[in-house]
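Peer 1: dropping the sequence and predicted coords here.
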Amino acid sequence: MRLIQITDAHLHADKRARSRSGVPWRQFERVLAQVMRERPDVVLLSGDVSQDETLASYQHACRALEGLACPWFWIPGNHDQPELMVECHPLIDEVDLGSWRLLLLDTRVAQMPHGELGTERLAALSEALEQSDRPVVIGLHHPPVEVGAAWMDAIGLKDRDAFWQTLTRYPQVKIVLFGHAHQAFAHRRSLGEHSVEVYGCPAMADQFMPGAKAFAIDEASRPGYRIVELRGDEWQTWVERVNL
């Protein structure tokens, strides 16, 4: 099972619109074309699909993603409008990956850059994890760990401690994938007798400077995506970059 994560497209209604260091639509097309050549079994777009929060930006994304020869799913980021997203493509909570499960969490807080799950969503996560002991990948937008950039850590998942406390009871959770940070990242979170691998993904749009105290663009880095190969109860993962 080949799962590919893409994230943070930051599209506009105007395909010619520029971001800080490029044209998001052009970068989206380039990344998606390379992803297609990877022959994924499923694709996850982990939030911030839009920058200008317009229906047209989501329509552009959906038309392009419909060219994939596999199912694809998305979750909202802090720049997104879920009610517009569902006009184009559903928002769902779980994807059956055969011997694995993919649980998709909505961490968006309306009109705020940080993320939060809250008691109701954490309770729903516990309920979902009680249903099966199959290995689990969790996808969410906001980083549930500090990534080492002070400004980004301030706008990550606010209730990350409660998130990890919830997962302590569920050793079947093996992998957490996040977006928002616009950079590759890998971390092992120890939860007593078991651990969880936590991975960030390069953005389709601008890349952020790792380790920066204040907001900074990494203009030397390139857009990319993350591949996760699931085999039995084991996995491999790596990041691929895209030339523009």
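Peer 2: Noted; the coordinates are in hand. Numbering: from 1, shown residues only.
Peer 1: every contact and neighbour count from this point should use C-alpha atoms.
Peer 2: OK.
Peer 1: ranges for the strands of this structure?
Peer 2: 2-6, 42-45, 72-74, 94-97, 100-104, 136-140, 173-178, 185-191, 194-200, 224-231, 234-241 (DSSP state E).
Peer 1: elements contacting the second one?
Peer 2: Pointing back at strand 42-45 there. strand 2-6, strand 72-74 (3 or more CA pairs under 8 Å, 6 or more residues apart in numbering; DSSP states H and E).
Peer 1: want to compare, so here's the second one:
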Amino acid sequence: MMRLIQITDCHLHADPEARSRVGVPLRQLQAVVAHAQRQRPDVVLVTGDVSEDETPASYRHAVETFASMECPWFWLPGNHDHPQFMAEQREILDDIDLGDWRLLVLDTQVNGQPHGELGQAQLQTLAGRLEEDERPTLLAMHHPPLEIGSAWMDAIGLHDREALWQTLAAYRQVRAIVCGHIHQAFASHYSLEDGEIAVYGTPSSSDQFLGGSPEFAIDEASRPGYRIIDLQGQKLTTWVERVDV
């Protein structure tokens, strides 16, 4: 079995004591990482918005925190991130070997914009990569490829999601997509002619957004969290863990 843990939307600052709306993001991330470490992950994936202020120092805080994990870890950029500063601290990989499974990482960032796009070139590259390997595949990206039922968030989701689904229609090995951006637990699926692809969103390690709200709202009753994904043979099992901070 391969255990993957997803952590997302850390929103760190250069100042380690800087506050978010309801807490101190670095302290919250440290608590989430410590909790996740007890789950004995094989791999950790950080799905974007690592930084809030796009400073080199914020990424150094992240690297120092994730370095405490006793396993490999990987990250991808979100709309709040500075990819060059990220890459200077740690390489951004797009293809991760998970044994019987494969993890493909997609970049949905649009410079200076809150919404996401993949673009035709990246979708063509994705198709080529799927042609090369028929192992069960998990995709990771920052922006959600489905509407989540919150009008304000759906407006800043993945704008070319229909093009993504058209691309994936030919590749039955893609089993699930994990995303960040939405700061809440989410589970749904997209139906294709030959089956369906699961879509999972994950609580932030920082502030939580109120699910179903038509306008931006913080869910002050929810705690930070992360997602566990167990991969065994052809089977994927996943759930969310919450963390007291």
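Peer 2: Noted; the coordinates are in hand. Quick caveat, the model's predicted, so the values are computed rather than measured.
Peer 1: coming back round to it: how about the strands of the first structure in TSV, adding mean neighbour count and distance to residue 23 of the first structure?
Peer 2: Shown next, in TSV, are the strands of the first structure (neighbours: other CA atoms under 10 Å; distance: least, CA to CA, whole Å):
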stretch	mean neighbour count	distance to residue 23 of the first structure
strand 2-6	24	17
strand 42-45	22	18
strand 72-74	22	21
strand 94-97	15	31
strand 100-104	21	28
strand 136-140	24	25
strand 173-178	23	23
strand 185-191	15	24
strand 194-200	19	22
strand 224-231	21	15
strand 234-241	14	17
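Peer 1: any chance of TSV for these, columns distance to residue 116 of the first structure?
Peer 2: Formatted as TSV, those follow (distance: least, CA to CA, whole Å):
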stretch	distance to residue 116 of the first structure
strand 2-6	21
strand 42-45	19
strand 72-74	18
strand 94-97	19
strand 100-104	14
strand 136-140	10
strand 173-178	13
strand 185-191	19
strand 194-200	17
strand 224-231	24
strand 234-241	26
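Peer 1: ok, residue 54 of the second structure touching residue 78?
Peer 2: No: between residue 54 of the second structure and residue 78 there is no contact under CA atoms under 8 Å: 10.7 Å.
Peer 1: name the residue most distant from the centre of the first structure?
Peer 2: Residue farthest from the centre of the first structure, counting by CA atoms, centre = their mean, is residue 193 at 26.7 Å.
Peer 1: list the buried residues for stretch 48-66 of the second structure?
Peer 2: 48-62, 65-66 (16 or more other CA atoms under 10 Å).
Peer 1: hmm, who's touching it?
Peer 2: By CA atoms under 8 Å, 6 or more residues apart in numbering, the residues outside stretch 48-66 of the second structure that reach it are 8-16, 26, 29-30, 33, 73, 75-82, 85-86, 89-90, 141-142, 180-181.
Peer 1: just the buried subset of these, please.
Peer 2: Buried among these by 16+ other CA under 10 Å: 8-14, 26, 29-30, 33, 73, 75-82, 85-86, 141-142, 180-181.
Peer 1: okay, the helices and strands packed on strand 42-45 of the first structure in TSV with distance to residue 128 of the first structure next?
Peer 2: As requested, those are arranged in TSV below (distance: least, CA to CA, whole Å):
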stretch	distance to residue 128 of the first structure
strand 2-6	21
strand 72-74	18
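Peer 1: show the contacting residues for the residue lying closest to residue 187 of the second structure once chain neighbours are set aside.
Peer 2: Nearest residue to residue 187 of the second structure, sequence neighbours excluded (CA to CA, 6 or more residues apart in numbering): residue 200, at 4.7 Å. Listed by CA under 8 Å, 6+ apart, the contact set of residue 200 of the second structure reads 176, 177, 178, 179, 185, 186, 187, 188.
Peer 1: could I get those residues as CSV with distance to residue 161 of the second structure?
Peer 2: Formatted as CSV, the contacts of residue 200 of the second structure follow (distance: CA to CA, whole Å):
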residue, distance to residue 161 of the second structure
176, 14
177, 12
178, 14
179, 13
185, 20
186, 17
187, 17
188, 15
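Peer 1: could you identify the most distant pair in those residues?
Peer 2: 176 and 185 (15.1 Å; CA to CA).
Peer 1: of the buried ones among the contacts of stretch 48-66 of the second structure, which belong to helices?
Peer 2: Of these, the ones assigned to helices by DSSP state H are 26, 29, 30, 33, 85, 86.
Peer 1: spatially speaking, which residue is in the middle of the first structure?
Peer 2: Most central in the first structure (CA atoms, centre = their mean) works out to residue 46, at 2.7 Å.
Peer 1: which non-adjacent residue is nearest it?
Peer 2: Nearest to residue 46 of the first structure is residue 7, by CA to CA, 6+ apart, at 4.9 Å.
Peer 1: what's the counterpart of that neighbour in the second structure?
Peer 2: With TM-score structural alignment as the criterion, residue 7 of the first structure lines up with residue 8 in the second structure.
Peer 1: contacts only, for residue 162 of the first structure.
Peer 2: Contacts of residue 162 of the first structure by CA under 8 Å, 6+ apart are residue 122.
Peer 1: just to check, residue 28 of the first structure is in contact with residue 203?
Peer 2: No: assessed by CA under 8 Å, residue 28 of the first structure is found out of contact with residue 203, at 9.4 Å.
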